[in-house]
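Q: My questions are about this predicted structure, shown below with the sequence.
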Amino acid sequence: MYFLNNIRLRNKMFLVYFLGVIAPIILTNAIFYNIITENVKEQRINDIDRAVEQIKNEFQLMVDQGVGLSSFFYADYKTNEVLNMNFTHTEDYVEAYDLYLRSILNNYSPFSSSLQNKTIYVDNPTLLNSGNIGILSDEVREEAWYKLWLKDASSQPVFVRIEDPEGQFQSFSLLRRMDYFADRMAKEKLIKIDFKTIDIMEIFSNLNVKGDMYLLGPGDRIEYTTNRAINWQDNAEHLYSSLKSDNLIQFEKGYGSISYLRGWKVVGTINEHEIIKEELKSRYFIVWSGCVMMIVPTVIILIITRSINVRIIEILKHMKKVKTQNFQMINYGEARDEIGQLTLEFNNMIMQIKTLINDVYITAIQKKSLELERRKAQLNALQSQINPHFLFNALETIRMRSLLKHEKETAKMIQSMAMILRSSLTWNKEWVTVEEELGFIMCFLDIQKYRFEDKLKYHVEVEPEARACVIPKMVFLPFVENASIHGIEPLKKGGGIDIRIGMEEDFVVFSVKDNGIGMNEEQVSKLYDYLKGEELIGDRIGIQNVIYRGKMLYGDRIVFEVHSRPGEGTRIVLKIPSNP
């Protein structure tokens, strides 16, 4: 076990936690999950199988009602006797119908809850074709259901699906030859009992899962289904074999030796995914319970290990600081365990070392450092006072000499330059009014006018309500400078600058337009890229830095527009909020 000595304490705790908690929980949950999911799947399949069996039985019970009714008429002597008579007069038949057949055909109800209609067809033209009695005429014999019955014509009832001449579904019916008294009664008789389709649909809709039910006739033809994708009412040959799939679980129930349902089947299908859903429920339960069983011990172990690991790491950090002569004490409350005692002893050792070093070295070093810093501060203060004052005094001396020599225009230019220079070097005042900013602009234009004379013309228009608005210092001047130097100066014949400052709602709108050389699309795109860039502001005050300052102060509220084409001049619009 010597290798354990080379493993960090924190990793040892996690190793114990994994082997003692995580691994047993995972193993237990895996076994539990396999057992539960198999039981859930088996139980679900059994439930569906019982549901399909119940649907099969209910459907058979409904057909049995028709069979029972057909058996009554099949064996009732009086009914067969009346139907076998040859009536000379219609009144005689009506009298016989009213005396016996009416009550039997219309009021006999023990088997009629799911029956829609019953008709007895007789090869006796002396009867009337009404009141559940039909004449077995040549037209009837040509109908599809009669020909279907002839294929298996017998005394046993036959359950069939009947279609109209166009091949569309008409009804599910039970057909039976009434020949019980054939040796004494020569008339051919046939009973046709129609079932209520709505009752069949209700029976087959009782599968309480997301599956499909099929009623299959002989040859596995789909006679009825709850599958909405199949139009079972049309005359198409829908075969169940074409729907079989590996993803479907099938529950098939046949009717065995029942003669009138021979070849008929009830089939239920359900997608395997529906069974898996039930398994997923148990999986989620196991996963959540496993998470709870892991999270609770994990929190407890983390709290305990943190009490040990964090304090030991802190002691190691402070010991490493001692190597660099950083004698910092550990700020922990008093603890009574072994780590707390170790921390206390470490702090006592640090106090003794600091006391010894302070007595011998620190005092002398601090005195020399303070003296050096004091002299450096004096030198910086002196230099900061000399440089600007020397420059301003020199400019003022030159301006005064120009006045003495009556060079008023030169003196005015020097004064304008001094004002701009003083403003650019005095950054303790970051915000100015539009009026003050306009003063800087006019100073610059005066200098440029002095430089270019008639080559430069400018026009300045300021709305009165905009003059008192507060803006960042020198936020407009760089655009005027850019228009003069980069727009007008390259022109041989000179040009003009149009400056407008106004208000739009809560925004100060600055517009500068020149008729200079203009810019191409690449240069315009570069200016727009300044709005997207995040570089730090440099030492110069240019368009780039103006935009960066605007973004820092106003965020997305600043609006910057550039309109320029080569040879057509440039127009720049800057909108900033009137309230900082």
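A: Noted; the coordinates are in hand. Residues are numbered from 1 along each chain as shown.

Q: only C-alpha atoms for contact and neighbour calcs from this point on.
A: Noted.

Q: Skip ahead from the strand or helix carrying residue 382 and say which helix or strand is next.
A: For residue 382, the element it lies in under DSSP states H and E is helix 363-404. For helix 363-404, the succeeding helix or strand toward the C-terminus, using DSSP H and E, is helix 408-425.

Q: From the contact counts, what lies against that next one?
A: With contacts defined as 3 or more C-alpha pairs under 8 Å, 6 or more residues apart in numbering; DSSP states H and E, the packing partners of helix 408-425 are helix 363-404, helix 434-452.

Q: Show me where the stretch 451-580 of the chain has its helices.
A: Taking DSSP state H, counting those that start in this stretch, the helices of the stretch 451-580 of the chain run over residues 477-482, 521-532, 543-554.

Q: for comparison:
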Amino acid sequence: MRKRKKESRLVAWLNRLKLKQKLGIMQICCVILPLLLTDSVVAAVIMHAERQENLQEMSNIADSVEYTIMSYSAQLVTLMQDIYKNREVNEFISSTYTSPLDYYNRHFSFAQVSLFTLLMNNNDCNVVIYTDAEGIVNGGNFQRLEKAEGENWYQTFRGQDKKILLFADFAKVNWENRRTISFIRHMDYLASGDRGAVLRLEWDYSNILRAIVNSKYASTVYVCEGDRILFSNEGRGGIYVPFETLPASTAAKAGVHKTIRMLDNSWDIYIMSQRNVAYEAMRKNMPLFCLLIFFNIFLPFALMNLINRSFTERLQDLEAVLRKVKKDELYQLPEISGSDEISLLMRTYNEMAGRMNNLIQNEYKNRLKRQEQDIARQKAELLALHSQINPHFLFNALESIRMHSVIKKEYETADMVEKLAVMQRQNVTWGNDYVTIEDEMNFVKAYLELQKYRFGDRLCYEISAPGECGQFRIPRLTLVTFVENACVHGMEKKEAACWVFVRVSQDGENLILEVEDTGHGMTEEKCRRLAGEMNEASIEILKDSRRVGMLNAALRLKLFLDGQVGFEMDSETGVGTLVTIRIPLKAARRKRCLQAGGGGEGVC
């Protein structure tokens, strides 16, 4: 039971997903993840093989370095043993010489008849025997023992109870400091002398270093005694540079670590891995990786993408058509391709939409047309009734007051009443709600003349509507609303004289209506907010706004011009305000009623 509930929840969750998402989940879970897992296993196997190959290569380098050092060391140990056991050498260093000349003659004879040349003059090392025999003269391969007593190697050798010592040091040899590695042992084969003699075989350090460097190993090699680097192929100084120390962190990163025994000493060989195993594996197996990526990623992805598009694109087209459904019309799909179930569904929808459209056209639209005709007839009857009760008596009364003022020689009052009559006649005229800009300008002029009686010389105005601009039509009382706003809100708070400019002009493809005042102005934030409200004017905004007049005019312009109008405001506190209305000429010409007139005038 629980299993069925879980399955039903999963099915419900899948039903909430779009087809494109379902196909994406199927592609990831059934194609991409298994292929990635397979490729990861193959890559891991290749990486492991490459790692083992790299380890074997480093082990071979360690063996090669070990062989180089051990073979050289074995030769020196053999030479040392031969010198140690040579009776003629032991007798020579244990003899007593009466004078330097006696020593020289004996040394010359010794060199002629013994193996001295073979044993002592070896090219792989420098052989020196230090002895306490009386009469020995320092020089060549034989030195007096007291000459060695101040050396580090001799002090170390004397301090240890060893027959043979391997000693590495950076010390002065022949007036210069250099690296030295030596075998040292007692020459006590015949056990003569109080202190005996000491044999020292100094390695040819440069020869060994050269052999390691010239091998051109692919990895860095360190041969260390403790943490002191004896040999390296990375150029860690030469024979005349002190031994360096290998950091423990570097030693810990070695790919191969091998310890070799040199007599009683332990030397460590560190082989550092210089190769990026992952990079090497990729480089060596690049064709294989390319094939895996192509067949396991790109090819399945391309096929799944094509299948996805085959499903989703056509379903999206069907969804888009369904979203465009109106109350009185169903859109049909323009093109249908394929012969699968989705194509059948699309064709069936087109057939259904065609039948529904025919039904709507024959029944619904015909009934709607009859209703519109009935409404138009009722409006015409109502308009006829209104025209019959047009308040002519009001205009007659105003004319009587004007004539009475003229008789009384109250010309200013008569002029005011005349302008009021003009405004009232336009305001109550029945019929069309739209007038030409020329008529609107006359209304604006009458309004401003009335305002001059209020503001006196503080109000100056200029009206301009040249050429055919005056013949375009706009909603009644549009411009005068912005002019009234300029007078009331712009001039009332300013004591100085103010100008009001009302301009109509053409700018390229636009009809420009401007109302500008030099009054009090407003802040930038308030100006930007008002411009936004006018451009977004609607019944809802009009209900919530305090500036009903300007928004009402803006909304009526938008309704009249089918939204093809833009409003701009520019204002600065203490300087004034400019309201600009932009109407595309194409939209204005559609609404124009051909009339004659136009022009402009200025009054101060």
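A: Structure received. Since we're looking at a predicted model, the values are computed, not measured.

Q: How alike are these chains, TM-score-wise?
A: Scored by TM-score structural alignment, normalised by the length of structure 1, the superposition of the two chains gives a TM-score of 0.55; 433 aligned residues with a C-alpha RMSD of 6.0 Å.

Q: hmm, back to that, TSV please, covering the helices and strands packed on helix 408-425 of structure 1 and showing distance to residue 90 of structure 1.
A: Listed next are these as TSV, based on distance: least, C-alpha to C-alpha, whole Å:
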stretch	distance to residue 90 of structure 1
helix 363-404	138
helix 434-452	118
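
Q: what's the most buried one of these?
A: Compared across these, helix 434-452 shows the largest average neighbour count, a mean of 19 (mean count of other C-alpha atoms under 10 Å).

Q: Now do that one: distance to the chain's middle.
A: 58 Å (C-alpha atoms, centre = their mean, to the nearest Å).

Q: Strands of the stretch 151-300 of structure 1, start to end?
A: Taking DSSP state E, counting those that start in this stretch as the test, the strands found in the stretch 151-300 of structure 1 are 158-163, 169-177, 189-195, 211-217, 221-225, 248-254, 265-271.

Q: which strands and helices sit next to the first one?
A: Applying 3+ C-alpha pairs under 8 Å, 6+ apart, one finds that strand 158-163 of structure 1 contacts helix 144-150, strand 169-177.

Q: Now with 6 Å, please.
A: Packing partners of strand 158-163 of structure 1 (3 or more C-alpha pairs under 6 Å, 6 or more residues apart in numbering; DSSP states H and E): strand 169-177.

Q: Distance check, residue 234 of structure 1 against residue 222 of structure 1.
A: The spacing between residue 234 of structure 1 and residue 222 of structure 1, counted by C-alpha to C-alpha, to the nearest Å, is 11 Å.

Q: Name the residue in these two with the higher neighbour count.
A: Taking other C-alpha atoms under 10 Å, residue 234 of structure 1 and residue 222 do not tie; residue 222 has more neighbours (23 against 15).

Q: Of all the helices and strands packed on helix 408-425 of structure 1, which one comes closest to residue 76 of structure 1?
A: Of all those, helix 434-452 sits nearest to residue 76 of structure 1, with 116.2 Å by C-alpha to C-alpha.

Q: between the helices of the stretch 451-580 of structure 1, which one is nearest to residue 379 of structure 1?
A: Per C-alpha to C-alpha, nearest to residue 379 of structure 1 of those: helix 543-554, 31.4 Å.

Q: Just checking the distance from the closest one to the centre of its chain.
A: Remark: helix 543-554 of structure 1 is offset 37 Å from the chain centroid, using C-alpha atoms, centre = their mean.

Q: That helix - contacts with which helices or strands?
A: Here helix 543-554 of structure 1 touches no other helix or strand, going by 3+ C-alpha pairs under 6 Å, 6+ apart.

Q: Show me what that helix is in contact with.
A: Defining contact as C-alpha atoms under 6 Å, 6 or more residues apart in numbering, one finds that helix 543-554 of structure 1 is touched by 475, 478, 537.

Q: Which of those residues sits closest to residue 366 of structure 1?
A: If you rank the contacts of helix 543-554 of structure 1 by distance to residue 366 of structure 1 using C-alpha to C-alpha, residue 537 comes first, at 37.5 Å.

Q: picking up where we left off before, with distance to residue 560 of structure 1 as added columns, please give the strands of the stretch 151-300 of structure 1 in TSV.
A: Conversion of the strands of the stretch 151-300 of structure 1 to TSV gives the following (distance: least, C-alpha to C-alpha, whole Å):
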stretch	distance to residue 560 of structure 1
strand 158-163	79
strand 169-177	75
strand 189-195	82
strand 211-217	64
strand 221-225	69
strand 248-254	65
strand 265-271	62
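
Q: Can you name the residues that contact residue 25 of structure 1?
A: So residue 25 of structure 1 contacts nothing (C-alpha under 6 Å, 6+ apart).

Q: The helix holding residue 382 of structure 1 - contacts with which helices or strands?
A: Based on contacts counted as 3+ C-alpha pairs under 6 Å, 6+ apart, there is no element that helix 363-404 of structure 1 packs against.

Q: mind running it again at 7 Å?
A: Applying 3 or more C-alpha pairs under 7 Å, 6 or more residues apart in numbering; DSSP states H and E, one finds that helix 363-404 of structure 1 contacts helix 408-425.
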